[in-house]
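> Sequence first, predicted model second:
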Amino acid sequence: MTRDQNRYYVTTPIYYVNDVPHIGHAYTTLACDVLARFMRLDGRRVHFLTGTDEHGQKVEKSAHKAGMEPQKFTDEVSENFRALARQMNYSNDDFIRTTEARHKKAVQAIWKALTESGDIYLGSYAGWYAVRDEAFYNEDELSRDEEGRMIAPSGAEAEWLEEPSYFFRLSRWQEPLLKFYEENPDFIGPEGRRNEVISFVRGGLRDLSVSRTTFNWGIPVPDDPDHVVYVWLDALTNYITAVGYPNTDSENFSTFWPADVHMVGKDILRFHAVYWPAFLMAANLPLPRRVYAHGWLMNRGEKMSKSLGNVLRPQDLVENYGLDQVRYYLLREVPFGSDGYISHESMVARINGDLANDLGNLAQRVLSMIYKNCDATVPAPAEYHSADRILLDKAAGVLESVRREFAQQTFHRGLEAIWQIVGDANRYVDEQAPWILRKSDRERMGTVLYVLADTVRRLALIIQPVMPHAMERLLDQLNVSGEQRSFAYIEASLQPGEVLPKPEGIFPRYIEPEESQETS
């Protein structure tokens, strides 16, 4: 593996601090966490970044509404996102805030680079601006509501804005962007989103307002402190701030930039797939390798919103169903690039079906039979039959399928491939019937149980990124040492004679509260 292949840099969008974290934030960061954990187990040197976006008019308004100074307001709300990372067991290597000194330095440096390249000029802006989106819109993108207000595609109200402004020559980069998309077909995923971006850019790019004068909660423009840097130029720069920009000769920057994947919600794809690469081209910096826009999670078919009162808090889901169960469900239930529905019923079906019945029951049956029939000791296998080798090879070989699917952010397909092996292992138990072999052929029973235990070990290794706590417990029950839990050991084998602890269930069935009360 080359130096370039040995590193991996994955980022979440940095989350806007005008509200409390919700399931959408948890969903995006979970996908990045799974990628980061997977790549570490696969021998890669990983940098996993998340953080908070703390400047802009919307934050300033939210702070004033709360009766607080913006800095104190952002200090408090940013901490909510740190708490979410702890609650969801995310493994981020860095947490960046746009109010940090390192970030101010980076933003002012990229501003100067864009100025020196001739891509920033002073003018005046007159047009439609949505404070909630911190975005400018062309009139043909807007519609009027019943009260005559101009409404952006996101549903945010847009206001007419006139003020002096610096502009970025986005129009200059239309053809270079289209050429880049053509030469790098995997830069935007999934495919449907890529087509949307290309269509937007082909429709013509207008120069972009990149400063504001009507408020001051932002990073001052170098040499013109009456202006603050537009929040999206500010925010997007976080991805290079975190690896040492403007020191492009630093070890961190040379190791990790360009990023391997920026994970974003589909509502902010334009900023990441059009504006950000244009800024980087103009600053003569390498572009990220991939931008992936996932879909919305909908609550029983409705898009979640505070006004509908159907927003799901990740903490509530974890409290009700369990942390690793929620992690698995969010990536297994809905194809990651698509909009999809989540519900209590489908959550329970996954917990009781995939986890308790399929994987949990497999592990419990195998370990219990070893504990009872092999003196709680890993049995020594005798000669393998073809069915034994097929199952072991499948359990090791599925790693390559998962590696391929996760690299394309198709997490549900990777998990489907794993659960096919879980199903194969359960069928192997029934076909080999070790409880019958116990009376007729104990040597063969030992081989079957060894094959099953080693299959469970291999599955547990691969599932670690998605359900780290549960798989840690399962690998503990197999007495797999910590240094042997990376993917490098996928084709290793359990040590016969290893004494195992008394097995304990990993995934309890979900029982409805009223059922629990009736049986208590």
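Perfect, thanks for sending it.

> From now on I want contacts and neighbour counts done on CA atoms only, so please keep to that.
Will do.

> Next up, the contacts around residue 244.
Residue 244 makes contact with 250, 252, 253 under the criterion CA atoms under 8 Å, 6 or more residues apart in numbering.

> Take this one as well and set it beside the first:
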Amino acid sequence: MSRFYLTTAIDYANGDPHLGHALEKIGADVIARYRRLCGDDVHLLIGMDEHGQKVQQTAAKEGVAPQAFTDTIAARFQGMWSRLGISYDQFIRTTEAHHKLGVQTLIRRIAERNPDDFYERSYTGMYCVGCESFKQDADIVDGKCVLHPTRTLEEVEERNWFFRLSKYQGFLQDLLASNPSFIEPSSRRNEILGLLAQGLEDISASRARLDWAVPFPLVLSNGETQGTYVWFDALPNYLTATGFPDEGYDQRWPADLHIIGKDITRFHVVIWPAMLQAAGLPLPKQVWAHGFVQLGGERFSKSAGVKLDLGEAIDRFGVDAFRYVLLREVPFDGDGNFSWERFEERYTADLANAFGNLASRAMAMVEKYFDGVVPTAAMPEAEQGDAEEIAEYHRAMHGENGWQLHEGLAAVGRLTARANEFTAATAPWTVAKDESRRAELEVILASLIRRIARQTVLLVPFMPEKSAQLWRMLGAPGEVSAQRFDQLESLDVSAWQVRKGDPLFPRPQPQPTAS
């Protein structure tokens, strides 16, 4: 059994979860569930980034202590991930005592191994509280941060500890040259290569006058202690979650996959590997940077007022339908658009009409013609052609050519279309009228149930609840989540007792119009 440790970006504790958060967490959950069906020992880490100036300021505005504020936010995020069926194994919070210890140990380890990597320096720069980072001229338009155009940049002047990031430019360039898949998709790698070509600047590792932070373990020459810069606190969560610095942390570290948004690629592909290299620790195996979800062509942004209520989106057609449509509509390697119109169109076409109707019709015919017992019959030649689409599904899902989750769903959609075409071509309702063609009917209906059962397993990562429901309706043994992909080809549906119930995906009801 192979270990597979994957992480998402920890979410910043300054608001409610939104559609962009959901895309990332659902995508990671799909990969985790897929790898479990492959037989891997999976560990999915998510969590909350709870320190920093932005949290401190927001808590003060609400008149509560930062810890009480982050406790409330963390509970709201965990509640949403539970509702969305995110099967995480660990939820880390950067306010945990062990995480703070791990961050300080990592910083001390860097300082001990490379004494010149941290140095004191006075600095003046334009700081974006929204990003929790200093901004270069290229990141500023009309005096505003390009990612947070509603926030006013602050001119900050202070003496801090700096990390000698520039020292690791050659190392990072060699890393991406020798291991191009370290950061994917390729568009994100090209951005980082362009950044490296411009030359790296050293970065602040501590902040003055920041109380809501992990105390920076090194003391300035004037005796001042400072707070750890939020990214030096946040990035190590992937490591501290394994138990670092305690013995045995390397049973899980290094991570197999970091899943992040494209706006924080620089932190994960430049700063984080440099920190680990400086500490003499293994690097994660891969960083995957997904794109943004847009609403009507605009990026979701709390500050800009572009938002959609997640609860409303889930309520529309249910959790699994929302998971399906989001990952079918938004490519996991680029930006995508979300709209209510496309949501309903995709739900109706793919789930209510194509897959749901296929399953309903097949089970109804088995009930009608065979008293609900799936007949024993050989596999027809038409079904054997499904193998290539199943292989396409695995190529999209396994990560060897990128994490193309939308393409995995597209492959399942083609399997559904093939099964519906087979149904239309063989016309089992006509065959059933001729008793002499009983054996032919057995072949048709056994094939349909077998194909539906395979598609049900393939859809488990995306729609775990509906897949489990359909598996029970098919009369299949055990739990669908306990199935393994390497056993799908030999799946035997003989003598399963199907029980067609209510539609899995009810067709949308017309909305009443105003008179």
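In hand now; what should we look at? Source: prediction; values computed, not measured.

> For the two chains, what TM-score is obtained?
Scored against TM-score structural alignment, normalised by the length of the second structure, the superposed chains reach a TM-score of 0.94; 504 aligned residues with a CA RMSD of 1.9 Å.

> ok so residue 259 of the first structure is a helix residue?
No. Residue 259 of the first structure sits outside any helix when classified using DSSP: H, G, I helix; E, B strand; the rest coil, being coil.

> To which residue of the second structure is residue 264 of the first structure aligned?
Counting by TM-score structural alignment, residue 264 of the first structure corresponds to residue 260 in the second structure.

> next one: residue 507 of the first structure
In the second structure, residue 507 of the first structure lands on residue 505 (TM-score structural alignment).

> quick one, what contacts that match?
Residues in contact with residue 505 of the second structure (CA under 8 Å, 6+ apart) are 351, 352, 356.

> okay but the match of residue 264 of the first structure is in contact with residue 286, surely?
No. Using CA atoms under 8 Å, residue 260 of the second structure is not in contact with residue 286, being 10.9 Å away.

> Name the residue most distant from the centre of the first structure?
In the first structure, counting by CA atoms, centre = their mean, residue 440 sits farthest out from the average C-alpha position, at 50.4 Å.

> returning to what we had before: from the contacts of residue 505 of the second structure, list just the buried residues.
351, 352, 356 (16 or more other CA atoms under 10 Å).

> Can you give me the distance of the last one to residue 454 of the second structure?
Read that as residue 356 of the second structure. Per CA to CA, to the nearest Å, residue 356 of the second structure is found 14 Å from residue 454 of the second structure.

> got it, and residue 380 of the second structure?
Separation of residue 380 of the second structure from residue 454 of the second structure (CA to CA): 15 Å.

> Which one of those two is surrounded by more residues?
residue 454 (20 against 13; other CA atoms under 10 Å).

> show me where the stretch 101-250 of the first structure has helices.
Assigned by DSSP state H, counting those that start in this stretch, the helices in the stretch 101-250 of the first structure fall at 101-116, 174-183, 191-202, 231-236, 238-241.

> Same question for the stretch 251-400 of the second structure.
With DSSP H, counting those that start in this stretch, the ranges of helices along the stretch 251-400 of the second structure come out as 265-266, 272-279, 310-317, 319-329, 340-346, 356-370, 381-384, 386-397.

> Please identify the deepest-packed of these.
For the helices of the stretch 251-400 of the second structure, the largest average neighbour count (mean count of other CA atoms under 10 Å) is found in helix 319-329, namely a mean of 22.

> matching residues in the first structure for that one?
Counting by TM-score structural alignment, helix 319-329 of the second structure corresponds to 323-333 in the first structure.

> Check the mean deviation of the matching stretch from the second structure.
Superposed on the second structure, stretch 323-333 of the first structure shows a mean distance to its aligned partners of 0.6 Å (mean CA distance after the TM-score superposition for the first structure).

> what residues does that stretch touch?
27, 30-31, 88, 317-318, 342, 346-347, 350-351, 355, 411-412, 415-416, 466-470.
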